[in-house]
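Peer 1: What follows is a predicted structure for the sequence shown.
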Amino acid sequence: MWKETDYAGWGRAKRAHGDVARPERPADLGALEAAPAFGMRRSYGDAPLNDGGRMVDMTRFDRMRGFDAETGVLHVEAGARIGEIAEAFAARGWLPAVMPGTGFATVGGCIAQDVHGKNHHHAGSFGAHVLEITLIQNGAEVTALPGTPLFRATVGGLGQTGVIVAAKLQMKPCKGDAMMVIERRARNWDEHVAFLDASTASYTVGWIDATATGAHLGRGIVEEGESAAGLVHKRALTARVPMDAPHFALSAPIVHAFNWAYYSRVPARGRTVVKPIGEFFFPLDKIHDWNRLYGKRGFHQFQCVVPLDQAPALREMVEAIATSGLASPLAVLKRMGPGRAGYLSFPMEGYTLAVDFPNRPAARDLIRDLELAAADAGGRLYFAKDALAEGARIRAMYPELSDWQAVVAEVDPDRNYETDLVRRLSLRSA
């Protein structure tokens, strides 16, 4: 059942080699030697890696076990993809309550990272809508319920409490399988933040031009969305990146030109458009293997969240990025609410910035400077995106770390579920 394999996270800058098993049934999983698990490996860094060790591939555990059409409770296996759930249920009037930026993320991955979405300011994190989690711990099946230490250590807990097998999710009512989206230009940083602060829409997100400087610093496009029904729309076409792009594909002049064109596509007066569910929530999914645009060396993403009163510090980070000439077109700014469900959950009330960088020495140096700035601002880094942080710095950002450590030490004293990220950051060490 075990097969020796080379594999990587989505950023492809960190890689691993080891034995991987891909079980199909719960009995297969229970018979396996205890090992950490991954799904679609959409975490960017080393969260889904165990170099030199064993990993369990959960992608065949993708069945929907049951759905209550009256209450909207979905019982689903951990390998099911969020995008497939949305596609299956939107026309029936239900959506996952929280969806990350890719529909390829699995339910298990969304729990293990306690992901957030474009509605975090209203709905909180993914784990806030999980009613039950089924785990395999060293061959035994265990149930984790909200309010218990095991649940709080599992949600956002990086898979350290056992292999997530299935979960019951409280789905959210929706009007249909389309989105009515208002798009507006934000001309600069102050206007961008003001639009985010003032938004009352169910879903809000800002694309930020991370190459704009001077008076245009922080410009971008703010999208506000509501679900809609009975509207004619086209299904988004998909494409695939067939090979690793050359190093100059995302050079500064090309990125700057692309960003200007992307910003200009929205009229100065704004506009209202209708989009399919997937195109609004998962815009990059229509380009399969888009991570290959960064070449063989891969890429890193920096994502932090800082408190509301630290918006000026975040502006300084944006300025450092914009003047570096290193940013890619993929940069997002959102306002977050306070909702979080686990001891190591990323969200806090404030502003979150996410920016991709090609994997180059200058970019790694810049990311370390940005990490220091986030720490000084009282912010946090996101485990799902991180590949470079140092343990002491990131551990201090999570004040409930000791509570998480206590639960994990009890359920996994032999450290069977440790991954490269957990070891790199010494998360399980006192």
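Peer 2: Perfect, I can see it now.
Peer 1: all contacts plus neighbour counts: C-alpha atoms, from now on.
Peer 2: Noted.
Peer 1: Mind listing what's buried along stretch 335-353?
Peer 2: Neighbour counts over stretch 335-353 (16 or more other C-alpha atoms under 10 Å) mark 335-337, 339-353 as buried.
Peer 1: starting at the chain centroid, how far to it?
Peer 2: 12 Å (C-alpha atoms, centre = their mean, to the nearest Å).
Peer 1: before we go on, here's another structure to hold up against the first:
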Amino acid sequence: MSRPTLLTGWGRTAPTAAHVVRPRTAAQAARMLAGAGPRGALARGLGRSYGDAAQAAGGTVLDCSELTGPPHLDTERRELTAPAGTSMGRIIAHLLGRGYFVPVTPGTRHVTLGGAIAADVHGKNHHADSSLGAHVRSLTLLTPTGEAHRLGPDGPDPDLFWATVGGMGLTGVITEATLGVHPVETAYARVDTDRTPDLDSTLDLMARSDHAYRYTVCWVDLLARDGSLGRGVLTRAHHALRADLPAPQRRDPLRHRTGTPLAAPPWAPPRLLNRWTVGAFNAAYHRAAPLRERGRAQPLGGFFHPLDAVEGWNRMYGPRGFVQYQFVVPFGEEDTLRAVAEGLSRAGAPSFLAVLKRMGAPTPGPLSFPRPGWTLALDLPAELPGLARLLDGFDERVLAAGGRVYLAKDSRARPDTVHAMYPDLPAWRATRARVDPDGVLVSDLARRLRLV
């Protein structure tokens, strides 16, 4: 057995040690699962879950990033099949070169296909297209009993399929999956931008206009005070047609541009991101955005994955890392959004990555996060005084409003709160017990929240 390796999530909080193994084939993954010790096993992708979802203290972690190979595109069926360790970036590059695009992408391309399904990731088009699980045609799931289950929403075991979609890797190791994809003419988005002066105008504009766009997202300033609280930069888009592009880009409209990422400093001092530095950034960013701009052609990489332009940006939060907090509340519960925004502003909580979106139809996954309503995601330095108390208070408001927090980003919620937010947890446990009767599959998240 190899020496234990210290692992964290992208937020770089709560490190724990596990034995890391790297399967390259499904057969190797099966042997590694079978050889797991008393502390269990868990699959891990590229480590972009923010909290402890891809950690298993004292156990065996299967690093599945080498469980990869060439994706296969079936143009007649508009389906792409790929090994689960294939990154979203590689899949997007493969598809765009052939005039297709993924149905859903999260805010980074540095996630594996299997990890994206396990978290049932959503993107800027959830209000129109739901989450990734709605577009998974089939997947192969390796369970600790040694069985390889071929699953789909209409297959022989739909309960296991949906327990796996959003199941945070706790039903088995996904080794391959097939997605529906859609054709595009270019590798660009046609983007409309509006700058809003406060939270009420932000919510109003999104409610009135989001239905007219496939993709929509709003950056909001949660450090602004008084009448400017919640001012935003709203960007909405469709896939650009060739005719939408400037003449130079029309010659090679499907050229995929990701650029060379800048590197964040290898070390940042504590409290570099504080209410004054972030407040200044937020004010400058809001002021620099166009008041109203229409039809700007933007490379898809820049539109969907802006933070990928800075390698290791999570180091900017200093040695103690950061907490990402994301919740969803139903439409009609806008007062909960206002209460959270006002609480953050009063606390001087420095978040320059606060993102507001509208969500649409959910998937049947018992642990899948998205629900129709408003979702707000924000990053906060882990060293912020009083952070735990502040977020616990927000959890109570979100729960009372009929909302929930996102397990793929959580690192600090309380078990009883999460259990109340996910009322289908008992049904999920029953399905999981069928395929993992000995409780081999486990994570730090699962232990902390008593999911298993």
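Peer 2: Nice, I can see it. The structure displayed is predicted, hence computed values, not measured ones.
Peer 1: picking that back up, from the buried residues of stretch 335-353 of structure 1, which land in helices?
Peer 2: Residues of the buried residues of stretch 335-353 of structure 1 located in helices (DSSP state H): none.
Peer 1: and those, which of them are in strands?
Peer 2: 335-336, 350-353 (DSSP state E).
Peer 1: Tell me the one among those residues nearest to Ala327 of structure 1.
Peer 2: Using C-alpha to C-alpha, Leu353 comes nearest to Ala327 of structure 1 of these, at 12.6 Å.
Peer 1: Residue in structure 2 paired with that closest one?
Peer 2: In structure 2, Leu353 of structure 1 lines up with Leu376, judged by TM-score structural alignment.
Peer 1: residue contacts, the closest residue to its match other than its chain neighbours?
Peer 2: Spatial nearest neighbour of Leu376 of structure 2, excluding adjacent residues (C-alpha to C-alpha, 6 or more residues apart in numbering): Leu356 at 4.6 Å. Residues in contact with Leu356 of structure 2 (C-alpha atoms under 8 Å, 6 or more residues apart in numbering) are 217-220, 374-377.
Peer 1: and what of Ala354 of structure 2?
Peer 2: Contacts of Ala354 of structure 2 (C-alpha under 8 Å, 6+ apart): 219-222, 376-379.
Peer 1: what's the closest non-adjacent residue to it?
Peer 2: Leu378 (4.2 Å).
Peer 1: ok, that neighbour touching Val355?
Peer 2: Yes: Leu378 of structure 2 is within contact range of Val355, at 6.4 Å (criterion: C-alpha atoms under 8 Å).
Peer 1: tell me, what's touching the two both at once?
Peer 2: With C-alpha under 8 Å, 6+ apart, Leu378 of structure 2 and Val355 have no common neighbours.
Peer 1: Quick one: the residues in structure 1 that the strand or helix carrying the residue nearest to Leu376 of structure 2 pairs up with.
Peer 2: Assigned by DSSP states H and E, Leu356 of structure 2 belongs to strand 355-359. Aligned by TM-score structural alignment, strand 355-359 of structure 2 falls on residues 332-336 of structure 1.
Peer 1: Against structure 2, what's the mean shift for that stretch, could you check?
Peer 2: Following the fit onto structure 2, the mean deviation recorded for stretch 332-336 of structure 1 is 0.4 Å by mean C-alpha distance after the TM-score superposition for structure 1.
Peer 1: Okay, the equivalent of Ser87 of structure 2 over in structure 1 and Thr102 of structure 1: tell me how far apart.
Peer 2: Taking TM-score structural alignment, Ser87 of structure 2 has Arg81 as its aligned residue in structure 1. Separation of Arg81 of structure 1 from Thr102 of structure 1 (C-alpha to C-alpha, to the nearest Å) stands at 9 Å.
Peer 1: more neighbours, those two?
Peer 2: For the pair Arg81 of structure 1 and Thr102, the greater number of neighbours falls to Arg81 (24 against 19), based on other C-alpha atoms under 10 Å.
Peer 1: With Glu70 of structure 1 as the reference, measure out to the more buried one.
Peer 2: Counting by C-alpha to C-alpha, the gap from Arg81 of structure 1 to Glu70 of structure 1 is 23 Å.
Peer 1: Pull the number of nearby residues for the equivalent of Arg54 of structure 1 over in structure 2.
Peer 2: Counting by TM-score structural alignment, Arg54 of structure 1 corresponds to Thr60 in structure 2. By the criterion of other C-alpha under 10 Å, Thr60 of structure 2 has 30 neighbours.
Peer 1: I figured Thr60 of structure 2 was touching Ala41, is that so?
Peer 2: Yes: judged on C-alpha under 8 Å, Thr60 of structure 2 makes contact with Ala41 at a distance of 4.5 Å.
Peer 1: Pull out the buried positions in stretch 239-258 of structure 1.
Peer 2: Buried residues in stretch 239-258 of structure 1, counted by 16+ other C-alpha under 10 Å: 244-245, 250, 252, 255-256, 258.
Peer 1: biggest separation within those, which pair?
Peer 2: Asp244 and His256 (21.0 Å).
Peer 1: Residue in structure 1 paired with Gly343 of structure 2?
Peer 2: That one, Gly343 of structure 2, aligns with Ala320 by TM-score structural alignment.
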